[in-house]
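[1] here you go, sequence then predicted model.
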Amino acid sequence: MQVAGTEIWLKQQDLHTLGISAVRGKLPQGEWVKLSDIPGISARYDALNQQLSLSASMTALSRRQYLAWQPQVSQPDTPATNTLLGNLTLGYSLNATHATGYQYASAQTSLASSGWLPGTMSSSFNSRVAENPQDTQASTTRLMTAWQFDDSQHQISLVLGDAITSGVTWSRQVRFGGIHLARNFQLAPQLNTSPRAEYSSTAVLPSTVDLYIDGLKQSSQQVVPGQYILATQPTFTGNGQADIVITDINGQRKVVSLDLYGAPQMLAAGLSSGTLDVGWMRQNYSLNSNDYSPYPMLDAGWRYGANNTLTLALHTEQQRTVHNAGVGAYWLPSPWVGVLSAHVAVSHSSAAPGKQWGVGWQWNGQGYAFSASTTLRDNTFADIASASGVVAARRSDAAWASTQLGPLGQLGVGWVRQYATGSNEQYLNASWSKTFAHGVNTNITWTRDIAGRDSQINLTLAIPFGFHDQLSAQSTGSSQQWRYRHQADNDQGGWSWDAGQSNGSQKYHYADVGNLNRYGEWHLGINKTQTETSGWLTGEGSLTLLRGHIYPMRQSHQGVALVSSNSIPSVPVYQENRLVGKTDDKGWLLLTELPGYHTSKITIDPLNLPASVMTPVTERYVSPGTGQVVLVDFDMKEALSVMARLVNTHGDPLPMGSQVRLRGNSTTKSVARDGMIWLENPTLPAELEVTTSQHLCHARLPARLAGQSYLQLGNILCQ
C-alpha cells in the first residue's frame, strides 16, 4: 500500500485477492491502482493505528461464490471398510400343499457366488411336482443365469447372461440373454439425480449460509461479501420445503423459503443415463430352460439433462423383422406448472410401418397431486415385445388426483381406459383413507367398471394392538372377512400367527403359525372351505459357505456382514443402534439385509463384557454391494497382564535398566527396581531374553490358564 496525501494506492494482485474490480470488470492498467479511480470504492486510512478501511458497493465486487450442496454427515471414527469374503450361497423358497386328491410341492432355489473373483455369479431354478389320482408331473426349469459386475464409483452395471431390458418409460421390457450395460444410480443411494433448484443472493458482510430441508439441517457454509449461488439439492424424493438461513457476523438473520419439486424421471443439468442390451430374446420363460429366439436383438436407451428444466430421451429397438426408434422429452417450465412429457416412436416391420405417440402431465405440491397421460399406437406399430406374441394396447388413458385433507384424511380419484384388439376396458376409482388416534386406520374404495356396468365398494378397518398385533375387518359387497395377525419382530425374530374367516358366497376359515429366526422363516397353515380342507407348509432361507463353514441364515436380497468378536461369545451387536443379535460361542454373527451400497454402522456393546476384554474400537462402517459378504472385525482381545521378578542363579534380582524382550520380538522393556518386570498381552508360554550390562540370560514364562487375565509369577530364574 502507498499513501500520498489523501490518495491511496494498492497493488492489482491485492485488489484481485479482495475480489474488487471496476464496473466494467477490469482494473485500471498498472501495477499500482489508485483506489479513487475505481467506482464504488471508498477508502479511509488511519495512520496512527496503521489500519485501512475499505467500503465497496456490490458492483465493485467481482467474486461469485458457488456453494455446493454438502450434507452434514457425521464422520465415523473409522472409515468404511469392505473386506470382501469369498462365499457360495444357496437360497431356497419351499412350498408344499396338500388337499383332498391333490398334492403339490415346489422349490425355488438360487446359487450365487462372490468375493473370490470380481462381480457376482448366480443361477436360479424352479422345481415342482404335482400329484393327483390320475398321474404325477415333475419338472425343473432354469430361470436366470448371469454374471454381474457393479462399479459403484461410476454407477455402471455390466451383466453377462440373462437380464431384462431397461429401455425408457414408453417402451416395454423383455427378458433376454446376452449383454446388459447400464448406468445404475442405485449403486449410489445418496446421489440425487433430479434437477436442483438454485438460490442466488448477495452478502454485504461475511456470513454463514445454512440449508434446511423439511426442518433438518443439511449444510452450513461460510461466504465472504459478494454474490453467492447455493444449489439446494432436493431430498431423495425431491418433494419438500427448503429454508435458507443467512446469518452475518453481527448476528442479523434472514430466512428464505423455497419449494422443492419432485421429478424423478428428470435428470439434473449435465447428467446422463443410458442402457445397452444386446442378445437373444427369451421365450417361454419359466417353462423352458434354454428357449431363446434365433434372431439377435438390440435395445438401447439414453436420457440427458439438457438443463434443470429439460430432459431429453432417445430409444431404439432392432431385430431381424422389427425396427423402431423414438424420441421423448420431460419439461419442467415451473414448479407451478408441473412436468410435461411427450414422446413419439416409429417402427418398421414385415407387416407395415407404424407409429406410437404419447403425452403426459404431472403436478404435485402443497399436499396435492395430479397426473394425466395418454398413449396411442397404430395396429401396425411393432416392438421386440410384440415379436414374442404379446400384443400391446392400442390406446391407454389415465388420470389421477389426490389430496391431503389434514385431519379429514386423504382422498384420491382415478380413471383408467384401455383399448386393445377385441376388448375395451374402462374403470373409475375413488378412495378415502384416514388414520385415527392410536394407529386405527380405515379405508373406503369405490370401483366402477364402466364397460361391464358393475360397481364395487370395499371397506377396510384395521385396529393395531401394540407394535406386532392387528385386527382387521373388510367388507366387499356380500362378502365380509376378518383377520387377526401377530407379527414377529423383524430384528429379534420370534413366533407369528394369523387367523381369519370369510362369510358370504365363498366361506372359508384359515389359520397360520410361523417362526422367524436368524436361520430363516417357516409357516404351517390350514384352510377350510365348504367343500374341502387343505394345508400348507412353507419355508425360506439360505445356506452360505464362508471360510470353510456353512452358515444357515435368512434369505438375503441385499448385502451381508459377518461380525467377528475374535472367539469371544455373547457380544451384543447393533445395526444402526438396533440390537440385532449376539455373537455365538465361536464369536461370529451373520447380519443379513444390509442395504446394498449404503454405508451401515455396526457397533458392539462392551459394557457387560469382562474387564479383561479389550475393545480397541466399538463401531465399524461397511457398505457391501448386493450379494456381497463383508467382514466386520472389532479386533477384540482377552487382555493379560504378567508381573514377575527376574533373579540370577544366586537369587539376586537383575540390575535395574536391563533390557527384556520376548524371543522373536524386537520390542524391548526395561527391568524395574528389584528386578520387577510388567508385560502386557505376551504370547504364552514364552522365552525371555534379558541383556544386562555384563551378560545375556534367558528366562521362561509358563503357559496361561483359561480365564486368567492377571499373572503374578514371583521369582523367575534367568540363566
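    Received, thanks. Numbering: from 1, shown residues only.
[2] contacts, neighbours, all on C-alpha from now
    Fine.
[3] what ranges do the strands span in the stretch 451-600 of the chain?
    454-465, 469-476, 479-486, 494-503, 508-517, 520-529, 533-546, 549-553, 559-564, 572-575, 578-582, 588-594, 600-604 (DSSP state E, counting those that start in this stretch).
[4] in a markdown table: the ones you listed, plus distance to T140 and mean neighbour count.
    Converted to a markdown table, the strands of the stretch 451-600 of the chain look like this (distance: least, C-alpha to C-alpha, whole Å; neighbours: other C-alpha atoms under 10 Å):
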| stretch | distance to T140 | mean neighbour count |
| --- | --- | --- |
| strand 454-465 | 40 | 16 |
| strand 469-476 | 39 | 17 |
| strand 479-486 | 35 | 18 |
| strand 494-503 | 32 | 17 |
| strand 508-517 | 28 | 18 |
| strand 520-529 | 23 | 18 |
| strand 533-546 | 18 | 18 |
| strand 549-553 | 24 | 15 |
| strand 559-564 | 28 | 22 |
| strand 572-575 | 39 | 20 |
| strand 578-582 | 37 | 17 |
| strand 588-594 | 28 | 22 |
| strand 600-604 | 38 | 20 |
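[5] check it against this one:
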Amino acid sequence: MWIALLLSGVHAGACADPVMSTAVAPPAAMAAAEVLEPGDGEAWLAVQLDPREPAQNFLALKRGGRWLVRGEDLRRWRLRLPETEPLMRGEDAWYPLDAMPGLAYSVDAATQTMSMDIPAGLYDPSLVAERPDYLDPTPSPPGGFLNYDVAAERRDGQTHTNALLEMGAFKASGSLLGTFLAGEWQDGLRLKRLDTTWTQDRPAARTSLRLGDAISGTTGWARSVRFGGVQWATNFDTQPTLVTYPQPGIAGEAALPSTVDLYINDALRSRQEVPAGPFTLQDLPVMTGQGEMSLVVRDVLGRERVISAPYYASPRLLRAGLHDYSYEMGFVRRDYGLSSNGYGRFLAVGTHRLGLSDRLTGEAHAELQRDQQTFGLGGVMLWPGAGVVNASLAASHGDGGDGGLVALGFQRQARVLSFGGNLQFASRRFRQLGLGSVRRWQGGSAGPGGYAPDQDASYEEVDRQVPRVSSQLFVSLATRGQGSFGLSHVRQDYRDEADIELFSANYSIGIGNLGFLSAALLRTLAPRMETSLSLLFTLPLGDRRTASIGTRREGGDQQATVRLQRNLPTGSGYGYRLLAAVGEPSRGEAGVSMQNDVGTYSLEAARYAGKDGVRASARGGVVALDGSAYLSRHVDDSFAVVKLPGYPDVRVYADNRLVARTDEDGNALLPGLRPYQKNPVRIEQADLPMDAEIDAIALDAIPYGRSGVLLAFPIRRSRGATLTILLEDGRPLPAGAEVHVAGQAQGFPVGQRGQAYLTGLSEHNRLAVTWRGQHCVFDATLPLSGDALPDMGRFLCIGVVP
C-alpha cells in the first residue's frame, strides 16, 4: 500500500535530505533500558492511510537515520507492533519503522512527503460477521383469540358436522392455548379436548417453559411422544435470525481498502467494504449442502482478485458451544383425539445436544419409566468435502431384560449428486418410547397376504418392538437440461410382525415454457407385492392458475385425471378446483373458495364410484385486544392492533403492503405478523387531516409468538390556526419575528405579510411576540368552527417599532 505522509512541521535539522529506507528483516532488538530524550529529531507529520479519507497528524522521531513512530499510532493505523523492544520516552513506546518486515519507506524533505509501501500482512486482521442482532420483543397486553374451522358434509343421505376450535389467551407473562374437536360421535355430539398448554417464552435465553400437553424431545434414534406435564426446552424460534448450524467463513487480504463481493454458487449474496490488510468473512449466508464460495476483491485502483473455496454446511450440526435441549416429565398421553383426559404411565425424558466444535455435535438422550429405562449417546460429524456422518449407541433396561441399539448413517447433499443412508440394529429386548402398540391375535393363520385372524380369535394390546434391522437409502441426481432423478429404498425387519420394504423412483423435468413433467414409481416388496406407477404433466396458465393431466396405475386399476385449479391469493379473492377422472375408480370433483379479511369459505361437490357428496366449510378467527374485538382470518401467527384514536379510514401498511384501514374508532387489526422479528408498520400520512400532529408515521412491531401487541402512534390534534400581526402603524410585522403561546416552550416564526401559524392552542390564548429585543403581548381566541385551518384574525403589536 502507498501512503503519503505530508510533512507539516519538521523540527530544525530533523530532515535535511531525502532518505530512502527498506526494512527487509527486523534488526536486533534494542536495549529495553535505552531512553529517548526530548527534542531528538521531532517532526509533526500527516499520514493518509486511505486515499479516500483525510490525512491524520502524528508525531514522529528521527534518531541515527532511523524513523520512529509511537506504538499507539501504529495500533490506530491497525499495524502490528514490531517484535523488537521499543524505545521509551516518558510513558510512550516508540518503534523504528525499519523493524517492520517488508515495509519500504522514503522521506523527501524538498516535497515534505514520506511514502510507504506496506505489505498487507503487517495489518491486524479485520473480522466481518453476518450474524444479525437479537431483537427484544414487545410484552403483550392481556388479550386473546378464537380460531374456528367448521365443516358440514352430506353423503349417503346423512349430514355430518364437525369443528376444530382453538382458543388462546396471552399477557406479558405467557400464553395459554387450547384446542378442541367438536363433532358427531357414536355416542352423539361431543366436544373432545386435544391440547391445553401454558407457554412462557424467554427469547433472550432461547428457551420455553411449557405446562400442560406437549411433545417430548428427540434425537436421531429416539422417538417423540405426547404427554401431559412440564417441559423446559430450547426454542430457537424465539430468535429466528439465529442460524444454529456452523456457517463457513473465507479469508483474504487487501493491499488497499477494497470492496468485496461474495458469491455463493455463482450467485451474488452480499457486497461490503473492507480495510487494508488481512480480513475474514464469517457466518456467511450459504445454502446447506456442498457448494463453493468466491470473493471478488476490488481495490480503490480498480484492480480485482478472486478467492474461491469449497464448503459444506449441514443443519444437523450445531455451532461450537451451542446447546439444544429438552427436559420433560409427566404422563404419557393415551387415545389422543378420542379421549379428552386419557393419560397413562409416568415418564421423565431428557435430550441434550451440544456443538463440541464446528465439525462435531454430541447427543445424549434418556428415558425413564417405572418398567423401562433407556439411555443413549450419539454424534454427528462433518466429513469435510464429503458430507456428515452420524452414529448412535443406546441401551435399555426393563422388566423383559436388557437390550441395545446401534445406528450408523451418512448423508451428502450437493447441487448435482446427493446420496445417503442409515442403518440401525436393535436387540429383541431393546425398549423405547413412542413405538405405540399392536394387537397380538390368539388364533389365526399366516398366508401369502399376511396374518389372517380367525373369526372368533381374540387379541391383546402389546407394546410394539423396535425393528431388528432398519435401513434407508437414497440417491438423487440433478442435471442441466436433462431433469432430476431420485431413488430410495426403505426396509424394516421385524421379529414378530410382517416386514416392511418399499422401493421408489421419481423423475421430473421442465419442458421449456410449456410446463413440468413428472413420473413416479412405488414398489411395495413387503408385506405384499404391489406396484404403483404415475405420470403427470402440469401446465402453468398464469394468474395463479394451473392445469394438469395425468395417469396412474395401481395393481389392476388404471385411472386418467384432468385437473384445472386456481389458488387463493394472499389477500382477498377467490379460487376454484375442477377434477375429472376416468377409469377405476371414476370420480369428479368441483370446488370454489373465497377469502376476505375475516375468513376463508369453500363449497365442494364430489362424485366417487357412483356416490355423491357435498361439503361446505368456513375458517376464520376472532381477536380480542385492548377492550375491542375484531373479526379476522385464522390466527396462525402474531398480530398487532394499530391505535389512531379519532382518525378513521386511515390506510395502514405492513412491510409496505396495504393490510387494513382504521375503523370508526381509529383502530385497525394487522394479522400475519412474524413473531420475534421486526415488522415495519406505517400509516398513510395523506389520510390524516391538516390539524393532525404526528411524531412518527412508522413503527416497528416485534410481537411474541401467537400473541398481539398494541401500536399506539404518537398523534394528536394540533388545534392550530393562523393569524396576522400588524405594527401600530398598520404595516405587517417583519418576517423573522417569533410568537410564543403561554405555557409552551416552542416558538413559532412570523412569515411574510405578518402571518404566522400556531399549534397547541386552547380556546383563550395569551400570545407574546419578540423582535430585535422588543416585545408585545395580546390575547387571541380560537374560533369554534369546523374549518380544518381556522383564522383568528388581525392583531396589533403595541410596543414593537421597525
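    Great, that's in hand. Every value quoted in this text rests on a predicted model; they were computed, and no experiment measured them.
[6] thinking again about what came up before, tabulate the strands of the stretch 451-600 of structure 1 (CSV), appending distance to S373 of structure 1.
    Listed next are those as CSV, based on distance: least, C-alpha to C-alpha, whole Å:
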stretch, distance to S373 of structure 1
strand 454-465, 24
strand 469-476, 30
strand 479-486, 35
strand 494-503, 38
strand 508-517, 41
strand 520-529, 42
strand 533-546, 40
strand 549-553, 45
strand 559-564, 38
strand 572-575, 43
strand 578-582, 44
strand 588-594, 37
strand 600-604, 40
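[7] of the ones you listed, which is nearest T235 of structure 1?
    Relative to T235 of structure 1, the nearest member of the strands of the stretch 451-600 of structure 1 by C-alpha to C-alpha is strand 600-604, separated by 19.2 Å.
[8] who does that closest one touch, helix- and strand-wise?
    Judged by 3 or more C-alpha pairs under 8 Å, 6 or more residues apart in numbering; DSSP states H and E, strand 600-604 of structure 1 is in contact with strand 572-575, strand 619-622.
[9] nearest to A369 of structure 1, out of those strands?
    strand 572-575 (36.0 Å).
[10] quick check: that closest one compared with structure 2, mean distance?
    Once the two models are superposed, strand 572-575 of structure 1 sits on average 3.5 Å from its counterpart in structure 2 (mean C-alpha distance after the TM-score superposition for structure 1).
[11] check the offset of that strand from the chain's centre.
    20 Å (C-alpha atoms, centre = their mean, to the nearest Å).
[12] how about N126 of structure 1, what does it touch?
    S106, A107, Q108, T109, T140, T141, R142, L143, S286 (C-alpha atoms under 8 Å, 6 or more residues apart in numbering).
[13] for the equivalent of the last one over in structure 2, which three-state class applies?
    Alignment note: S286 of structure 1 maps to G337 in structure 2; criterion TM-score structural alignment. G337 of structure 2 carries the three-state label coil when classified by DSSP: H, G, I helix; E, B strand; the rest coil.
[14] ok, the equivalent of A214 of structure 2 over in structure 1 to V278 of structure 1 distance?
    By TM-score structural alignment, A214 of structure 2 lines up with A163 in structure 1. Taking C-alpha to C-alpha, to the nearest Å as the measure, A163 of structure 1 falls 10 Å from V278 of structure 1.
[15] ok, these two, which is more surrounded?
    Just comparing A163 of structure 1 and V278: by other C-alpha atoms under 10 Å the higher neighbour count belongs to A163, 23 against 20.
[16] pull the distance from whichever helix or strand the more buried one is part of to the chain's centre.
    Secondary structure assignment for A163 of structure 1, by DSSP states H and E: strand 156-164. Computed by C-alpha atoms, centre = their mean, the chain-centroid distance of strand 156-164 of structure 1 equals 20 Å.
[17] please identify the buried residues of that strand?
    Residues of strand 156-164 of structure 1 classed as buried by neighbour count (16 or more other C-alpha atoms under 10 Å): I156, S157, L158, V159, L160, G161, D162, A163, I164.
[18] from the residues you listed, pick the one nearest E198 of structure 1.
    I156 (28.1 Å).
[19] grab the nearest non-local neighbour of the closest one.
    Once flanking residues are discounted, I156 of structure 1 sits nearest to R183: 4.6 Å by C-alpha to C-alpha, 6 or more residues apart in numbering.
[20] map the one you found onto structure 2.
    Matched by TM-score structural alignment, R183 of structure 1 corresponds to T234 in structure 2.
[21] report the contact partners of its match.
    Residues counted as contacts of T234 of structure 2 (C-alpha under 8 Å, 6+ apart) are R206, T207, S208, H323, D324, Y325, S326.
[22] measure the closest residue to I604 of structure 1 other than its chain neighbours to R554 of structure 1 for me?
    Excluding the flanking residues, the one nearest I604 of structure 1 by C-alpha to C-alpha, 6+ apart is V573, at 4.6 Å. Going from V573 of structure 1 to R554 of structure 1 by C-alpha to C-alpha gives 17 Å.
[23] residues near L784 of structure 2, how many?
    Counted with other C-alpha under 10 Å, residues neighbouring L784 of structure 2 total 8.
[24] scratch that, G338 of structure 1 is what I was asking about
    Residues lying near G338 of structure 1 (other C-alpha under 10 Å) number 21.
[25] and for it, nearest residue in space, chain neighbours not counted?
    In space, and not counting its chain neighbours, G338 of structure 1 is closest to W363: 4.3 Å by C-alpha to C-alpha, 6+ apart.
[26] what about that neighbour, distance to S341 of structure 1?
    12 Å.
[27] before we move on, what about S505 of structure 1?
    Distance, S505 of structure 1 to S341 of structure 1, using C-alpha to C-alpha: 46 Å.
[28] neighbour-wise, which of these two wins?
    Here S505 of structure 1 and S341 are compared on neighbour count by other C-alpha under 10 Å; more neighbours surround S341, at 20 against 9.
[29] who's in contact with that one?
    G328, A329, Y330, W331, V359, G360, W361.
[30] what is in contact with A163 and V278 of structure 1 at once?
    The contact lists of A163 of structure 1 and V278 share G178, I179, H180, where a contact means C-alpha under 8 Å, 6+ apart.
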